[in-house]
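Undergrad: Next comes the sequence, and after it the predicted model I'd like to discuss.
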Amino acid sequence: MTLKELNSHGQNGLHVLIVGAGIGGLVAAIALRQQGHRVETNEVVTDREQLFERSRFANEIGAAIHLSPNCNGVLQRLGIDATKFGAVETEMIQLREYTPAGETVHITMIKEHATMWRHRWLLVHRANFHEGLKTAALAEGRGQPAQLHTSSKVVDIDPHGATVTLDNGEVIESDVVLGADGVHSLARSKLAQPSPITPFSSGQNAFRFLISRQEALDDPETKSIAEDFGSVDMWDADDRRVVIYPCSHNQLLNFVCIHPDSMTHIDASGDSYNQQIGKDALLEVFKDFNPQVRKLLKKADPQTLKLWPLLDMNTLPTWVEDRLAVLGDAAHPFLPYRGSGGAMAVEDAVSLAMMLPAGVERHEVPERLQVYEQARHQRATTIQEMTRESSKILDLGRALQMITYIYGHDEFDHSAQVLRKYLWAKNPDVYWRQPIVFGPMPGPRQDVWGRNRAVPSLQSTFTTASLKFKTSRTLLQNLFPSDAYSFISPSTVARASFSQTTLSGMDWLGGGGYRHLGLYIHGVQYTKANGEVLKGTYMPILFENLADPIVSGREELGMPKLYTAIDVHQRKGSYRVQTSWQGAVWGHLELEDLQEEGPGSDQGTIGGEADDGILVHRYMPQVGRESKGKPEAEYPVFVPHAKESKVVPSRVTRLRRTKKAKVEIDGLDWDALPTLHHVISRLGEIPMDEIVDAKVVEGEGVPDVSSAVRIE
């Protein structure tokens, strides 16, 4: 069942108040308006969120921000293209690390790692980014525009009544209040805590400023630093660090100069994020760095040079109090490492919108906010600790481990899965049947809501059409039945195949045959309790068009099989597959302009992927209505290719390939696909970033899968 259908019991949107209009607040506004939420103000009813702006970015001059792949990916899904307001890609590109004296320590070619991420890594001026988000929140488009109140200071918040009080005495009521009011958050003080948790100095401050790239290029002493677009340069000492990277269409260079807070002074009575400071202080702190760096620092404009405290904070025990939730720096301020502060605020905002979709009702808000915390708290806290660790010089292996965890994530897919599990758990009476990764499934004695109703041959041949593609690892991980299954590679670019096979001349079917179509996820490993690892291709679903192999495959082999009609139209240069259920067409697989290749160039493996075998997950419910679908048996199964090939050897007789192929999937609805919709709708969510291989393989010899074994 899709999330939309699981939440379909409500009609009207919520009235959402967002305190703070920085990055997190504006992204939350964009995501929530797209979910159809609304605001009610006094006697006037409008379909808008209400934001109370106290943003330090509104008039900001001297800072830039990383939009790491995990951040840029979710922004794009919201329809936000940061390149339209000056973001530039880390193109080449390289991270150049030096000693303070200017000696090269390490050069990392970022572009070499770019294939690990589904989305680009961008660098953008904070002020431009903030203005772009504001425009997206207030402009006409999907959902009603947000309403932005400037100069509206919030002096009190009631988490239980979901109200905010302004300094003019006005009290505004709502269904939910979101505190996106930064590190010195008022909203955070309204959370239940054993003792107040407040930010404190990390022991470091940072100078920050921008200069034009051209100014650096015009100076022979600094030209070499500025001439490579997209490069990030870093001079690292034990207690000081200078970082330079581009933004604003590569026309500006952003400087972050980190140092002990004992060397500079923050005026606690002023705006700690925009404190002016003299250039002499900057040059004094970095007086021991090499002449080229000092020459660049001298180019800082005294009018835009700012001093920035690097604040830290102990972990909040909770981010939620009744109908109030905090996000971004209000929940978890970050040190400026790994480009994570803004990215985590964006992820928080997206997660909140996922937990508060169209149709959610007012009384559900407190629990939904708890689900948001469940989705986000551990990840944000883990990355907080990683940024603290990153303030020290790390070995390359540990650094790669961190960036894999941080950037290899899609919060849309992650939060969607957390919400699904929450909604599934709300109805303990539904039956869980094979394949369980798609959610609970209705059966002969239950409706979709879980309510009870009234009473091997060597002469066999195969033709397999397969399409292999790159896609989202995060999304595919949601189809793993347990944490014992994982991807072998740390890359977020996963590979999978849709593969359809027609079998003929089957002895056990009286010489007849049948067809099947499955999803195969490549590069997966299963880690047993004893630490032993099996590597293979994981198959979460296999559709077949004949009842007998479905039943025997489920019962004898533990295969995740379901029925669908599979029609094949094969011509001289094309192979087309149409899948349906009693006339309701849900899928098409098409390969056109097929070209002959020598059969010896292919071994007939699924999607052309060489692995040790097929991994599946067996799940069989207990008998009896009282069991409510609890498992009678649940364990992993492995089908080793080596043993299968000895039982019935297969021989490829013909191979055709093409670059012109596609798969189209339409989940339809429960009326059209009453027994399949929960699976088909999820398959339709799988993105196809790039087609890797498409082919039709014909051959002789069909193994009987008798080598399938229980793993543990």
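TA: Right, received. Where do you want to start?
Undergrad: CA only for contacts and neighbour counts going forward, please
TA: Fine.
Undergrad: residues contacting the spatially most central residue of the chain?
TA: With the centre of the chain defined as its mean C-alpha position, the nearest residue by CA atoms, centre = their mean is Asp410, 0.3 Å away. If a contact means CA atoms under 8 Å, 6 or more residues apart in numbering, then Asp410 has 70, 73-74, 474-475 as its contacts.
Undergrad: also this one, for the comparison:
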Amino acid sequence: MGLTRAKVPLDVIVVGVGLGGVAAALTLGLRGHNVIVLESAPKLMEVGAGIQVSPNMLTLLDRWGVSPSIHARDVSLERIHIRRWQNGQLLGTMPVNKTHGQQVVIHRADLHKSLADSALALPNVELRINSTVSGVTFSPVSVSLTTGTVITGDVVIAADGIKSTVRGHLLGDGSSSPIPTGDAAYRITLPRSTMERDPDLKRLIDEPAATRWIGPARHIVAYPLRKHELFNVVLVHPDRRGVGECWTTRSPKQSMVDDYCGWDPVVTKLIGLVSEEEVPEWKLCLHRPLKTWTRGCVALMGDACHPMLPYIAQGTAQAVEDAAALGILLSSISTRSEIPLALKVYEKSRKRRAETVQQSGSDNRITLHLPDGPQQEARDKQFRACRLGGTNPDRWSDPEMQQYLWGWDAEKAALQAWDERRGRVLREMRHRL
């Protein structure tokens, strides 16, 4: 599918320069729209650790010309291993399903740089840092900054995350307050130099595979990054912090040691390599499905409307799918008066999809975190049986779920929704005649 050039080039304001925001700026810029990206931070930076680039996302990035810079820094996974928490016993191992394309992993900062560099290389995309949005008007469309500056445009896309300012203005109520899930995650990256001294750890960083250790109320996912020069480890565990506390914090390394006491000795070795006395810890939050994502010429995307839990590796992919749908729909309109219609169609093509994926992540959390006992034993038996073609209890590794997650083309789905809506309008007009 080639890129549809905009019939009516629009002035687009994108609020937020995270992965969803830069993806939206890129696809809209490539189609000929004039894009201003507003970022509250004083410089462009993306922190974090590893991220999985699933086939449904990679298909879009390939279409937008970004995949060569991604493949220069990624690792293409070949296998997924599932291990028991206590002794590392292999419960299941399966080759990565490449029916829909590669499953690659990359450092979040490398993916962000690839997207941002591609977007900002376009003459019609502009980044404004130190620009904190405090308000939005819906007719005519504008955003106001904390400095008092008002920026006008044809459409506003809010990619400003789970703590979105725009969302509060758009909904006009507190129903979208984030809800703690009860889980938090430590994220660590280890250099090759510290791992290759130990045969067990060297095998881990050398193999193009992801490993999941699963246990009561906790799980770990780990894989190599940057052409096997780094090793990424995400450790999900019960959240001990209060509701009002900062979501991203640093915790004593000893907390991580205590959280995984008695786990596979390989896990203990990985944690032992962490040199810092404190490690980054993320509070995992959601909010309930919103009644709407759009109002007039303003739309929410990504974590601003559907934050994801990291249990099926789709958080960024769903934000990129949002960007893809917005890019193609805003390029299909014939007049500016159709912007609200295009945004409604965007919501129709994306809302059920994103919320289904979101719910699958929540469901998978229960499966992965079963306590020791009969249910866990039955699940582990299922893992062993899936080598012979049985259903995989880990939704992320289940072929049927992968078909739904990875076989989706967000641009195609958006165009189909647009054609259906236009067809319905034409039928109604003929009916009136």
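TA: Done, it's in. These numbers come from a predicted model, not from an experiment.
Undergrad: Could you get me the TM-score between them?
TA: After superposition, the two chains reach a TM-score of 0.87 (TM-score structural alignment, normalised by the length of the second structure), with 406 aligned residues with a CA RMSD of 2.6 Å.
Undergrad: before we move on, back to that, report the separation between the residue nearest to the centre of the first structure and Gly79 of the first structure.
TA: Distance, Asp410 of the first structure to Gly79 of the first structure, by CA to CA, to the nearest Å: 15 Å.
Undergrad: Hmm, Val232 of the first structure is touching Val243, no?
TA: Yes: under the contact definition of CA atoms under 8 Å, Val232 of the first structure touches Val243, with a separation of 7.2 Å.
Undergrad: So between these two, which is more surrounded?
TA: For the pair Val232 of the first structure and Val243, the greater number of neighbours falls to Val232 (23 against 17), based on other CA atoms under 10 Å.
Undergrad: Need the counterpart of that one in the second structure.
TA: Aligned against the second structure by TM-score structural alignment, Val232 of the first structure finds its counterpart in Ala210.
Undergrad: secondary structure class for its match?
TA: Ala210 of the second structure carries the three-state label strand when classified by DSSP: H, G, I helix; E, B strand; the rest coil.
Undergrad: do Val236 of the second structure as well
TA: Using three-state DSSP as the criterion, the local structure at Val236 of the second structure reads strand.
Undergrad: Could I get the contacting residues of Ile205 of the second structure?
TA: 192, 195, 223-224, 228-231.
Undergrad: Can you tell me which of those has the most neighbours?
TA: Pro224 (31 neighbours).
Undergrad: would you say that one is within a strand?
TA: Yes: remark: Pro224 of the second structure belongs to a strand, assigned using three-state DSSP.
Undergrad: in what helix or strand does Leu311 of the first structure lie?
TA: strand 306-312 (DSSP states H and E).
Undergrad: Provide the aligned range in the second structure for that strand.
TA: When the second structure is aligned by TM-score structural alignment, the counterpart of strand 306-312 of the first structure is residues 280-286.
Undergrad: And the contacts of that stretch?
TA: If you take CA under 8 Å, 6+ apart as the criterion, stretch 280-286 of the second structure is touched by 162, 178-188, 239, 247-251, 306-309.
Undergrad: Now do the same for Ala313 of the second structure: its match in the first structure.
TA: Going residue by residue (TM-score structural alignment), Ala313 of the second structure aligns to Gly339.
Undergrad: Let me fix that, I meant to ask about Thr27 of the second structure.
TA: Applying TM-score structural alignment, one finds that Thr27 of the second structure aligns to Ala31 in the first structure.
Undergrad: Tell me the spacing between that match and Val326 of the first structure.
TA: Ala31 of the first structure sits at a distance of 16 Å from Val326 of the first structure (criterion: CA to CA).
Undergrad: which one of those two has more residues nearby?
TA: Neighbour tally, Ala31 of the first structure and Val326, criterion other CA under 10 Å: the higher count belongs to Val326, 33 against 27.
Undergrad: now the helices: where do they sit in the second structure?
TA: Counting by DSSP state H, one finds helices in the second structure at the ranges 19-30, 55-63, 67-71, 108-120, 165-171, 192-195, 199-206, 253-259, 265-272, 315-330, 339-368, 374-385, 399-406, 410-432.
Undergrad: So which of the ones you listed is the most surrounded?
TA: Mean neighbour counts were compared across the helices of the second structure using mean count of other CA atoms under 10 Å; the top stretch is helix 19-30, at a mean of 28.
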